[in-house]
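>>> I'd like to go over a predicted model; first the sequence, then the structure.
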Amino acid sequence: MNKMAVIGDSETVLPYKAFGFMTFSTTSAECDGIIRKLMSDEEYRIIFIMEEYAEALRDVLKELRASERTFPIVIEVPGIRGSKGNGQEKIKKIVERAVGMDIFSKED
């Protein structure tokens, strides 16, 4: 069975639980062990992680992207206090690489 997980503080992960996501309420100091555990579990396909937690895990996330594995896909989401823009920028780069151009550009 394919699973999706959310890692963040309790305020951020709570709404995701209502939609059936596996939620991991933690601190940024503890999220390293959690994301490594989720990455080794082949049932997890998508992992959403709070932007500020992802900043503390840059090396781990870089290691995942460098591997040849397709899953899990890690997506940064804003916390309850708002977005830092990191997640949006990463999605923009992924789409640009897949499509071959920047479709989010405001130029006509």
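Right, received. Where do you want to start? Numbers count the residues shown, from 1 in each chain.
>>> contacts, neighbours, all on C-alpha from now
Will do.
>>> for this structure, longest helix please?
helix 86-99 (DSSP state H).
>>> for it, the distance to its chain's centre please.
13 Å (CA atoms, centre = their mean, to the nearest Å).
>>> Check it against this one:
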Amino acid sequence: MYKIAVMGDYDSVYGFAALGLDIFPIASQEEAEARLHQLAAEEYGVIYITEALAAELKHEIARYQDQIIPAIIEIPGVSGNTGNGVRGVKKSVEQAVGSDILFSN
């Protein structure tokens, strides 16, 4: 069974521990790169990563883009949000449902 990880600044990720997810507070870009590769090599099927951290790791995340596992998903953090997390979730829902769920007449 695959595990779920959440990476980002401490304030953004600590609440996910209450949901039973494995949290990985990150302090530096070098630590983030190493942790991402470690999680991808282990039994993590989904890695949530804050938008701000994902912006710093674009090249590293791109290495996993063509793989099914792990799924690396951007989420909003407490700061430095770009809107990519919301756009990514919206796009995934549109693909699954077949229509724009936020469009209203």
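The structure has been received and is ready for your questions. None of these values were measured; they are calculated from a predicted model.
>>> Could I get the TM-score for this pair?
Remark: TM-score between the superposed chains equals 0.83 [TM-score structural alignment, normalised by the length of structure 2]; 104 aligned residues with a CA RMSD of 1.9 Å.
>>> Point out the other helices and strands that the longest helix of structure 1 packs with.
Identification of packing neighbours for helix 86-99 of structure 1 by 3 or more CA pairs under 8 Å, 6 or more residues apart in numbering; DSSP states H and E yields strand 73-77.
>>> in structure 2, what residues pair with the strand it packs on?
When structure 2 is aligned by TM-score structural alignment, the counterpart of strand 73-77 of structure 1 is residues 71-75.
>>> residues in contact with the matching stretch?
45-51, 54, 61, 64-65, 84-86, 88 (CA atoms under 8 Å, 6 or more residues apart in numbering).
>>> Give me the mean deviation of that stretch from structure 1.
Aligned to structure 1 and superposed, stretch 71-75 of structure 2 gives a mean residue distance of 1.1 Å (mean CA distance after the TM-score superposition for structure 1).
>>> From residue 108 of structure 1, how far out is the spatially most central residue of structure 1?
The residue lying closest to the centre of structure 1 (CA atoms, centre = their mean) is residue 75, at 2.6 Å. Using CA to CA, to the nearest Å, residue 75 of structure 1 is found at 28 Å from residue 108 of structure 1.
>>> try residue 74 of structure 1
Counting by CA to CA, the gap from residue 74 of structure 1 to residue 108 of structure 1 is 31 Å.
>>> So which residues of structure 2 form strands?
3-8, 22-25, 44-50, 71-75 (DSSP state E).
>>> contacts for the second one?
The reference is to strand 22-25 of structure 2. Contacts for strand 22-25 of structure 2 (CA under 8 Å, 6+ apart): 3, 4, 5, 6, 7, 8, 9, 10, 13, 14, 16, 17.
>>> Just the buried ones from these?
Buried residues within the contacts of strand 22-25 of structure 2, counting neighbours by 16 or more other CA atoms under 10 Å: 4, 5, 6, 7, 8, 9, 13, 14.
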